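In: I would like to see how this sequence folds:
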Amino acid sequence: MIMNSRHVESTISCSETSGYCQTQYSYLIATNLPGFYQCNSGQKSGQKCSCVSRRRNIVWLIFLIGVIYYVIYLIGSTKQYLYKVDTYSLPCEMPILDPYDADQMKNVKLSEPFICDNTPFLVYIDKENLLQFNTSAVNILQIARDSIMCTCEIIKRGVDTDDEVTYSDTFDCTPPYNIPSDFFKITCSSAENELLNTMLTKIHRRRNDLKSNSDGFFSVILFGLDSVSRNNAIRQIPRAVKYLHENLSSIDLLMYNRIGGHTFDNIVPMLTGLLANTDDIPYLNDVGTRFEKLPFIWKNFSENNYVTFYAEDHLQFHTFNFKKEGFKRQPTDHYVRPFWIADFESRPTKLLFWKEDMSSYNKRKCLANIPKYLVQINYLKQFIDTYKDVRKFGISHLNELSHQDVNDLHLAEDDLIEFFRWFKEGDHLDDTFLIVYSDHGPRGQSQTHQSLLETNLPFLSIVPPNKFRSSFPEIIENMKRNAHVLTTHFDLFATLKDILLRQFKEPSITFVHNKPRGISLFRDIQKQRSCSESSIPDQFCMCYRSQKLNITNNSVIKQIAQDVADKLNQALAGAKGCARLHVAAVLEAHVLVQGKQTVEKRQGLFNKISNVVSGRDYADYRIVIQTHPGNAKFFATSKIAADGKRYVLDNIERINRYNNQSYCVSDDKLRPLCYCVE
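Out: Predicted coordinates:
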């Protein structure tokens, strides 16, 4: 029965059930038929046909319309994506750190001056290296000079050891007297009254094969201040920094980046061009460590008729002796370590450095009436004066002054300025490079985020000789440009090599394992230089921006903190007596915003979606955690590997002092990590 008799146009359609063409009406389409079917063009009713589903056509039509709409939507829209960028290999963009940042200034304190003996020194060493009476002191004592008798003992380095000294027999050395040694103990008395009992330095000239600074040769003096960042120098000794710049026309490197964690890890690259604790120089523990085979550049200077000098003033923290055995043979012509061993042995109380109270600690920073750092500065001045006419290569590293507390540095500012002034007024700048450097910034003295960054940026200021400036003005311009380029201790090594070889027309690039590593500061270094090209380990690279994170209920940071603890415990697994460490708190976290990591990208049909990753998947993090037991604080970096898995970089850094917490281990790598338990 037809429900709707209104006539409409008839069509020839293909029957779904019979497969034959037949006449159908539009009202049936609306009432009876389940779908629409069509016959091929020209077919008549009753002919067999091939049915084509009109429903299928409609589905395809809808799909096509959807695709067109989607493409139009993508072409017309813009979204922000986070693209993975390997900024370790991109041109360096270093954060600008304000030296007078409010948080940093909270840590700046004026240390109490070292209280040294105020008794005038009875004797001194004159410019001819002769022991002489101090006439002013004799007059103050109101004692006839003829009544004063002095005896001496020569201090000798032990045989094949860096940790022992011997003493000669006592002999009469009443001034004037030429002591045939660099170091000696002296006692002076009048009648039965002891007037003086101390030790002195001088330079006993030995070598006769030395040559003058002629034919383009230049001398080098490296003056080191331990644990001083550029910003620390600006805060602690601003007048000394200003004097270097304004009076000596120094070239200060603003983007000088450390290479390693400790002093040893930075001084070794500076003096050898090699990276410590790697395939270059395998990890050195305290057993059987000898450094004779390392290619220290002072050996090359010595072979080229230079007199050599090395001095550090802190026995416990000596670069080559802290948990190591140092040198079997004396490394340089003049070497101050035996003097400081004798000084230590002469002390009535020999407390371990971590058990000293501040009173005893300050007393130990004096030798008679002057601070120990000034004793070493004076020894360096004796060396420079004695060998003024010949080629010389000297390193004086002031360790004790600022290693424990960088706030003590300001106490030496007047003496530093006086040394720089003496260097200039004594005409030593005519043919001698003065290089004022540090190994790294302060470690373990402050835990603000900026202080952690400043640790990576040691102080370096170079004063070229006057003759060099006039002969090579284009190199001076290169050095000034390089002040604003990423540089490292490797570059300073390459520069020392050029000075040695007089390689000024074509300054060098040093290669290790067939890859460029150090670029002489005499070259015009490209501003596009990256941490990768500079051989800076990832965890010390300063070429990034960062954003502080809210760490409350942050699951990603919580997991990274646990990863850090797991890595620490993995390192400690084979050490006996070390407690298992647990995360007590996350103190701070930053996400690294490196290079152009965030970019505006127009979505389109040809976007490679595989290159787009989420911020959580890609972001590098740097966090500070506190562990228990022991309340250690560790600074660590977490990255993403190529397979998408997150990992923590090696060399997790302990940023607060561990003192004697790790007494049960001797391994140099484990001591900062271990908390010893009974």
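
In: drop to CA atoms for contacts and neighbour counts, all remaining ones
Out: Will do.

In: can I take it that residue 310 is in a strand?
Out: Yes: residue state for residue 310 (DSSP: H, G, I helix; E, B strand; the rest coil) corresponds to a strand.

In: residue 312 is in contact with residue 372, correct?
Out: No: in this structure, residue 372 is not within contact of residue 312 by Cα atoms under 8 Å, at 10.7 Å.

In: and this one, so I can compare the two:
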Amino acid sequence: MDFVSSTNGKSAEERINVILLGFDATSRMNFLRTMPKSNAYLLKNLSAIVMEGYTKVAENTLPNVIPVLSGHTLGEFKRKCMDLGADSGSVHVDECPFIWKRFSTNGFRTGFAEDDVGIGIFNMNWRHAFEKPPTDYYLRPFSNLMQAKQSSGDGQCYGTRLSFKVLLDNLENTAVTLKNHPFFHFTWATKLSHNNPNHLALGDIPLLRFLRFMHRDGHLNRTVLVLMSDHGSRLDGIRSTSQGKVEDRMPLFYLVPPPWFATRFPTAYQNLKANSDKLTSAFDLHETLLDLMDLSRLDNLEGRDVNADEISSRQRKASSLFQPISHNRTCLRAGIPLHWCVCRGDSVQRPMVDVESEEVQSAVRYAVDTMNYHLRWQHSCATLTLQKTTDAFYIDFESKEKLGSADEKPADGDTDKFTILRLSFTTLPGEGAFEASLVRGVVKGSWLLAEKVVRTNEYGDQSHCVDQDFKEFCYCT
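Out: I've put the predicted structure just below:
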């Protein structure tokens, strides 16, 4: 470390910059395919740690980013700090427990930047999410103006510059300006990859040049750089394939520690490397950020409770990536609802089953009925009917943990073994494609959703007549 001063009583050695650089809708595999030059530099020149077991915890961007920034599920986050009775135009999240507030309290400068303000992480769901700038450096006013005045072509560029390059330039300027002061910066690139996973290739050379600049000028000597995503591609053709189903669930996550980190914190570094093939989630990344906010926490890892699985198997147990994580960790223990679980340590997938069987048809009817129930007060939306069941298979789970989403309360009693029916289907009107995981209910012949029904193709303008909460299901009449 070479900061010349310290703040809040922390020594220079205990302070380090943290940069989260997020790529919307980017699986680890698509990063390998489309950014080969940047990937090679990260691995060979920067000794990046690749978290191969990192799994998403929810469907789309907001509920996958909120756990990183707050340590809570989206449901917990809303209950903690939001007016749940307000309409989206009057909801503000200024009082919510974002991690950049904790960094600020600990003497860090903070920054938040994203390029696609029209579908920004927070403003897509709440039109005026922040009444005041949430961080010391906030790029949204600039991005608003650039999008209104300088956006060109398919929206990838501001004038003659790729919008992704603008974000990287902003990070470079931040690193230079704050070279003697620790900072936390969260940057989210949406335009590059949101609409087409192949467009990510446009950012390979800009990212490579950014990495070279940060390395050459010594900024990575005092910075932990995290490259991450919320999920893989959710709404294009690949999503309907077996490969696409897995990639959607396993987003990008690389962590680049400073070159001195392994020597200064050998136990933490060895744990980090060992955890690269373990099951991890956004909740673990949040815990890791807390450690990076105060590196003195890494001197006493043995004294921290990390894997008390036998004590409370029902509860989510987040773990810093600098602590040892068990090979036997389950999805629900990591905060991953079973619908998103791809870990075969939790489950065994059986062969495909006949989609015309009564068992499958009763399950898919229940899923469609649930979608229509969700729309019951949306009188501008058509009643959905089943068009086709495209595939179905059973997954046998062995667990003593709760079913349902991470926001739901545990069911009564432990269940050692249970089976999920995961199916894909399309509906009319609109030919919407959906995926659902269901379990048998207590009443004979009944079903329960293990997680909400999720859409797997674009709804475009079909849902223009409703708010964001209903767009996935609604076909406007």
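
In: now which residue in the first structure aligns to residue 466 of the second structure?
Out: Mapped onto the first structure by TM-score structural alignment, residue 466 of the second structure lines up with residue 665.

In: surely its match meets residue 574?
Out: No: under the criterion of Cα under 8 Å, residue 665 of the first structure is not in contact with residue 574, lying 10.8 Å apart.

In: between those two, point out the one with more neighbours.
Out: residue 665 (18 against 9; other Cα atoms under 10 Å).

In: on the three-state scheme, the more buried one is what?
Out: When classified by three-state DSSP, residue 665 of the first structure comes out as coil.

In: now do the one 5 residues further on
Out: Three-state assignment for residue 670 of the first structure (three-state DSSP): coil.

In: ok, for it, nearest residue in space, not its chain neighbours?
Out: residue 572 (7.0 Å; Cα to Cα, 6 or more residues apart in numbering).

In: can you check residue 210 of the second structure too?
Out: residue 168 (6.6 Å).

In: what about that neighbour, which helix or strand?
Out: Assigned by DSSP states H and E, residue 168 of the second structure belongs to helix 163-177.

In: tell me what angle the next helix or strand after that helix forms with helix 163-177.
Out: Counting by DSSP H and E, the next helix or strand C-terminal to helix 163-177 of the second structure is strand 183-189. Angle between the axes of strand 183-189 of the second structure and helix 163-177 is 170 degrees (criterion: axes from the mean of the first three to the mean of the last three Cα atoms, to 10 degrees).

In: how big is the offset of strand 183-189 of the second structure relative to the first structure?
Out: Strand 183-189 of the second structure, aligned to the first structure and superposed, deviates on average by 0.8 Å (mean Cα distance after the TM-score superposition for the first structure).

In: mean distance between the following helix or strand past that strand and the first structure after superposition?
Out: Downstream of strand 183-189 of the second structure, the next assigned helix or strand under DSSP H and E is helix 204-216. When the first structure is overlaid, helix 204-216 of the second structure sits 1.2 Å from its aligned residues on average, using mean Cα distance after the TM-score superposition for the first structure.

In: quick revisit: which residue is the nearest non-sequential neighbour of the match of residue 466 of the second structure?
Out: Excluding the flanking residues, the one nearest residue 665 of the first structure by Cα to Cα, 6+ apart is residue 671, at 6.3 Å.

In: now do the buried residues in stretch 339-356 of the second structure.
Out: The neighbour-count check on stretch 339-356 of the second structure (16 or more other Cα atoms under 10 Å) flags 339, 340, 341, 342, 343, 346, 347, 349, 355 as buried.

In: and these as TSV, adding distance to residue 280 of the second structure?
Out: Listed next are these as TSV, based on distance: Cα to Cα, whole Å:
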residue	distance to residue 280 of the second structure
339	16
340	13
341	11
342	12
343	11
346	14
347	16
349	21
355	33
